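# Sequence first, predicted coordinates after that:
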Amino acid sequence: MIKDIIILLLTLSSLFFFMVGTVGLIRLPDVFSRMHATTKSDTLGAGLGLLALIVYKGLDPVSLKLILILVFIFITNPVAAHIIAKAAYHKKMRNQKEDDHGTV
């Protein structure tokens, strides 16, 4: 019973952060703001979703694999965001905003 409530809370929190990232991607004006919103919220959303799976599975080898995936996501998402930001900065995409058709 309590385990199910914890899993439900973790899953709903995960979905909330994924939705925040999606709204940020749609609503924010430039590359850097969009990248910041999606990277932070998607990393947290994936982490909470994996924690829900770990609680669901209990202590077994699958949980160890899920923990390794969680660590991998927490390391690679910020690094990928940094590389994307650096590429956008070097391409001088600082203040460009998209028009109604999605082009710069």
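Sure thing, it's come through.
# Only C-alpha atoms from now on, for both contacts and neighbour counts.
Noted.
# which residues in the chain form strands?
Read by DSSP state E, the chain holds no strands at all.
# Apart from its chain neighbours, what residue comes closest to T38?
G21 (4.4 Å; C-alpha to C-alpha, 6 or more residues apart in numbering).
# hang on, that neighbour packs against L44?
No - taking C-alpha atoms under 8 Å as the definition, G21 is not a contact partner of L44, at 9.9 Å.
# higher neighbour count, these two?
The neighbour comparison of G21 against L44 (other C-alpha atoms under 10 Å) goes to G21, with 24 against 20.
# residues touching that one, list them.
A37, T38, T39, K40, S41, D42 (C-alpha atoms under 8 Å, 6 or more residues apart in numbering).
# who's in contact with K57?
S63 are the contacts of K57 under C-alpha under 8 Å, 6+ apart.
# next up, a second structure to put side by side with the first:
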Amino acid sequence: MSTLVDIIVVALVLLGATFVLIGSWGLVRLPSTMERLHGPTKATTLGLGSLLLASVVYFQGRLGIWTAHELLIALFLFITAPISANMIAKVHLHRRRIGAIEEPDGIAGPPPRPAGEGDWATFEAPEKDTQASTANS
């Protein structure tokens, strides 16, 4: 039984370390902010989840102790990572559309404009002298 627990823990740690490495490498190497968001929010989150699961298996298999700390950390991570990535993406799109930042297009190219009559609020700067344009002045 101990050998099986060791194999599972090693597999989960290697899987988690691989995901964390790939996510960190993507954070450093991808050219644009929007593409850099995928490294920490996707791969690194899965890697940390795998490492936390390895910790749960280790403590249960070796010491016979159930721990909720890792599960709470994973829950917090899986809730906050997408929300923070969404906020960073929205701020980046707003700042790029109003010309506050200049960034070269990434591998995927410029973000597509939605088809049809209406635009998304993130794609357009507010009209001059409206409540939205003077709210933060």
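Ah, there it is. Remember, predicted model here, so these are calculated numbers, not experimental data.
# Distance check, the aligned partner of the residue nearest to T38 of the first structure in the second structure against L37 of the second structure.
In the second structure, G21 of the first structure lines up with G23, judged by TM-score structural alignment. Between G23 of the second structure and L37 of the second structure the computed distance is 9 Å (C-alpha to C-alpha, to the nearest Å).
# Output the longest helix belonging to the first structure.
Looking across the first structure with DSSP state H, the single longest helix is helix 61-90.
# Give me the helices and strands touching it, please.
helix 31-57 (3 or more C-alpha pairs under 8 Å, 6 or more residues apart in numbering; DSSP states H and E).
# Provide the aligned range in the second structure for the helix it packs on.
By TM-score structural alignment, helix 31-57 of the first structure lines up with residues 33-59 in the second structure.
# Any idea how far that stretch is from the middle of the chain?
9 Å (C-alpha atoms, centre = their mean, to the nearest Å).
# in that stretch, what counts as buried?
Neighbour-count burial for stretch 33-59 of the second structure flags 33-58 (criterion: 16 or more other C-alpha atoms under 10 Å).
# got it, and stretch 8-19 of the first structure?
Buried-residue list, stretch 8-19 of the first structure, by 16+ other C-alpha under 10 Å: L10, T11, L12, S13, S14, L15, F16, F17, F18, M19.
# Can you give me every residue that contacts the spatially most central residue of the first structure?
In the first structure, the residue lying closest to the centroid (C-alpha atoms, centre = their mean) is D42, at 1.0 Å. Counting by C-alpha under 8 Å, 6+ apart, D42 of the first structure touches F17, F18, G21.
# All set, thanks.
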